[in-house]
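J.: after the sequence you'll find the predicted model.
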Amino acid sequence: MWDNIIAGFNQQLTPQVWQLIGASTFETIYMTLAATIFAIVFGMPLGILTFVTRKGEVLENARLNRVLELLINIGRSVPFIILLLVLMPVTRFIVGSTLGTTASIIPLGMAAMPFFARLTANALGDIPSGLTETAKAMGTTVWQLVTKFYLPEALPILIKAATLTFVTLIGYSAMAGAVGGGGLGNTAISYGLHRNMPYVLWAATIIIVLIVMVCERYGNKLADHFDRR
């Protein structure tokens, strides 16, 4: 039994295949990291605006808040595979193709943006109201309140939110691989499934799990480092 397993392992996981897996690992990290940055850059302002327009906050605006909440909820509710297909014309317009690692960044980032916006709004909502009132009493502007008070206070939670977003996108990137998105997902499907190479499938899966574990470990450590509570 073990001889057959070792023989199959050596037969399927040749140096050329390991090289392919290494390149696919880099592609997965590249598109997931780029999509996470996209989600933070565009999702954080959306989450901040959603929070500050809530009832009792500095820019209270019930109508605008309802619109923002609706947009976030709709964005989070659309299944990623459907979003991937719907955004194909947009991806083709921006990147010039719907295939490949770079093309996958667009739907990945769009899927993560409302997710991170919700996490940002919730993180700011966890700030004690007494501290918020103190900052307001000092005569701070809205910009100062957000940049000097809200964000520093919520930084540990926001780091954990970014870590969670990255981990979630790892799973989405594997799904994108099913439609030619590149990365470990594409390798697992193209070789592990379509070419009946189960050891490639298992190798890709184990690497994805390891990436998630490393990201969560060091993301949580970084969050704890900035936690002043």
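T.: Received the coordinates, thanks.
J.: can we go C-alpha only for contacts and neighbour counts from here?
T.: Noted.
J.: which residue ranges of this protein form strands?
T.: Taking DSSP state E to define them, one finds no strands in the chain.
J.: so which bits of the longest helix along the chain are buried?
T.: Longest helix of the chain, by residue count under DSSP state H: helix 15-52. By neighbour count with 16 or more other C-alpha atoms under 10 Å, helix 15-52 contains the buried residues 20-22, 24-25, 27-40, 42-44, 46-52.
J.: one more structure, for comparison:
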Amino acid sequence: MSFLSFTSEFFSEYGELLTQGVIDTMVMTAASTLLAYVLGLPAGVLLITSAKTGIRPNAAVHAVLSGIVNLVRSVPFIILLVALIPLTRLLVGTSLGVPGAVVPLVITAAPFVARVVEQSLAEVDGSLIEAAQSFGASSLQIIFKVLLTESLPSLIRGAALTFVTLFGFSAMAGTVGAGGLGDIAIRYGYQRYQYDVMTVAVILCIILVQVVQSVGDASAKAIDHHTK
């Protein structure tokens, strides 16, 4: 059998399956990244502003929030995935498929996002903050017009990193029926020994990750040049 005929036969049999796997993986990862930022971005801002050197120091708030972030981040995702099954069923009605994967992905990613945001904001030149304070800027104005604006390229790179990280976690979620390319690779490669399907699924994962990372890097560079 020639390569072309094999390829044609392969995609006629598995093309729809792989296409759905790509869609499920992208939806799962994109939704989880977005929701993780809804929770993690404010947490990251609060971490940096409540720190000892922040614009609104608060040792108690910083200690509690930092402790929660560290606690959740210390739990391996595969364990968190199983432990959260009851909560996932309560929130979305199922622990399977894309909806069932989003809940644990968001919970594991939000603390990661908080640290990424904290690190990005910490890179902002302190003299800019001092200048804003000298002009009488409020805390909210400093957060939105100085911290978030100046750190935007770094925040975009962090978002791309979060997306790629969750992409990998989504493959783990495939072990408990979340669907996506990870589920396909496990079911067909590990359980059925169909290594051709597994190989194509892995290649698609690599391509998608490279595309997302490249778009993130290009966007960050474009914004960085624009702000300068």
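T.: Perfect, thanks for sending it. Remember, it's a predicted structure, so these values are computed and weren't measured experimentally.
J.: now for the longest helix of the first structure, which elements pack on it?
T.: Helix 15-52 of the first structure sits against helix 62-77, helix 101-125, helix 151-176, helix 183-187, with contacts defined as 3 or more C-alpha pairs under 8 Å, 6 or more residues apart in numbering; DSSP states H and E.
J.: got CSV for the ones you listed, with mean neighbour count and distance to L131 of the first structure too?
T.: Conversion of these to CSV gives the following (neighbours: other C-alpha atoms under 10 Å; distance: least, C-alpha to C-alpha, whole Å):
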stretch, mean neighbour count, distance to L131 of the first structure
helix 62-77, 15, 23
helix 101-125, 24, 12
helix 151-176, 22, 10
helix 183-187, 29, 45
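J.: in TSV: these, plus distance to Y199 of the first structure.
T.: Converted to TSV, these look like this (distance: least, C-alpha to C-alpha, whole Å):
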stretch	distance to Y199 of the first structure
helix 62-77	34
helix 101-125	23
helix 151-176	17
helix 183-187	11
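J.: nearest to F9 of the first structure, out of these?
T.: Of all these, helix 183-187 sits nearest to F9 of the first structure, with 16.2 Å by C-alpha to C-alpha.
J.: I107 of the second structure matches what in the first structure?
T.: Matched to the first structure by TM-score structural alignment, I107 of the second structure sits across from M110.
J.: ok, that match touching A39?
T.: Yes. Between M110 of the first structure and A39 there is a contact at 7.0 Å, judged by C-alpha atoms under 8 Å.
J.: thinking again about what came up before, if we compare the helices and strands packed on helix 15-52 of the first structure, which one ends up closest to M213 of the first structure?
T.: Counting by C-alpha to C-alpha, M213 of the first structure lies closest to helix 151-176 out of those; the figure is 8.8 Å.
J.: how many degrees apart are that closest one and helix 101-125 in direction?
T.: On the basis of axes from the mean of the first three to the mean of the last three C-alpha atoms, to 10 degrees, helix 151-176 of the first structure is oriented at 150 degrees to helix 101-125.
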